[in-house]
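**Q** Got a predicted model here, sequence first, then my questions.
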Amino acid sequence: MIEMSPLRQRMIEDMTIRNLSSATQRSYLYAAVTKFSRYFGRSPDRLGLEDVRAYQVHLVSIGLSWPTLNQTVCAPRFFFGVTHGHDEIPERIAYACTPSKLPTILHGDVRFLEAIPSLKTRTALTTA
């Protein structure tokens, strides 16, 4: 049987107490404990807010999708806020904002507008 660190065991217990799903628990453990700590080569309890920020910059630079980035951010927020007991750190870890997408603008296809016989309707469609 593989021995589990007390920190990892505590995080699992904290997630179980809060009734997080097993999929969320796996995701948080893998994102917060494994990937995050491996990136810096240290235990996550020895990392801080600036390390979380540097990790976020790294994740954005490798092209991680916004929903995945937010899920990855939730794990350190949980770890630092609940398991590690640093109430001030989670509030300062920023979520990624989904980039707003501009709507597709129809090209001014003149043939479509020329096919409308009524000047009033053509003007209304052109304005719209």
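**A** Okay, I see it.
**Q** use CA for all of it now, contacts and neighbours both
**A** Fine.
**Q** Now do the closest residue to Arg53 other than its chain neighbours against Leu119, distance only.
**A** Setting aside the residues directly before and after it, Arg53 is nearest to Ile93 in space (Cα to Cα, 6 or more residues apart in numbering), at 7.4 Å. Plainly put, Ile93 is 56 Å away from Leu119 if you go by Cα to Cα, to the nearest Å.
**Q** want to compare, so here's the second one:
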Amino acid sequence: MLQDMTMRGFGAHTQKDYIRHVRNFAAFLGRPPDTATVEDLRRFQVDQHERAVGSATINGAVSALRFFFGITLGRPEMALALVVVRFTPKLRVVLSVEETARLLEAAPGIKYKAALSVAYGAGLLLATSGMMQRV
């Protein structure tokens, strides 16, 4: 698999991720991944959903397993059994005019008030408690 990825010009980070995903699949199976069946792939994906694995991680595993089965093993019928997860982007919370005014008034000094005003005017985002908010 490493040789196939190297021949196709995959970066080191991508190669590491693909190997990790195939290794996780092998750990799930409890046997070598090249012995997997279509049903094994289905059970693996169901298990990922039940464990609430993020959609980006699931899609990374799908790409890695499609490469492993389709290119490395030459079993494209296995790659067709994998399902890509669609995800909806989270909407950003936008501060109201009143909230923005309160934010600017809460600045401890003129320097901070100026910096926040410039950031707001430029449309920059402020990370607040895990969510992106418009300053």
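**A** Arrived safely. What you see is a predicted model, and the numbers here were worked out from it, not measured in a lab.
**Q** Got a TM-score for the two of them?
**A** Overlay of the two chains. TM-score (TM-score structural alignment, normalised by the length of the first structure): 0.66; 93 aligned residues with a Cα RMSD of 1.8 Å.
**Q** circling back to that earlier point, count of residues packed around the residue nearest to Arg53 of the first structure?
**A** 17 (other Cα atoms under 10 Å).
**Q** How about the one 10 residues further on?
**A** Using other Cα under 10 Å, the number of residues around Pro103 of the first structure comes to 6.
**Q** which ones are touching it?
**A** Listed by Cα atoms under 8 Å, 6 or more residues apart in numbering, the contact set of Pro103 of the first structure is empty.
**Q** Tell me the secondary structure at it.
**A** coil (DSSP: H, G, I helix; E, B strand; the rest coil).
**Q** Could you check how far it is from Leu119 of the first structure?
**A** Taken as Cα to Cα, the span from Pro103 of the first structure to Leu119 of the first structure is 27 Å.
**Q** Could you do Thr126 of the first structure as well?
**A** For Thr126 of the first structure, the distance to Leu119 of the first structure (Cα to Cα) stands at 10 Å.
**Q** How about Ile89 of the first structure?
**A** Per Cα to Cα, Ile89 of the first structure is found 63 Å from Leu119 of the first structure.
**Q** can you check Leu64 of the first structure too?
**A** Leu64 of the first structure is 50 Å from Leu119 of the first structure, by Cα to Cα.
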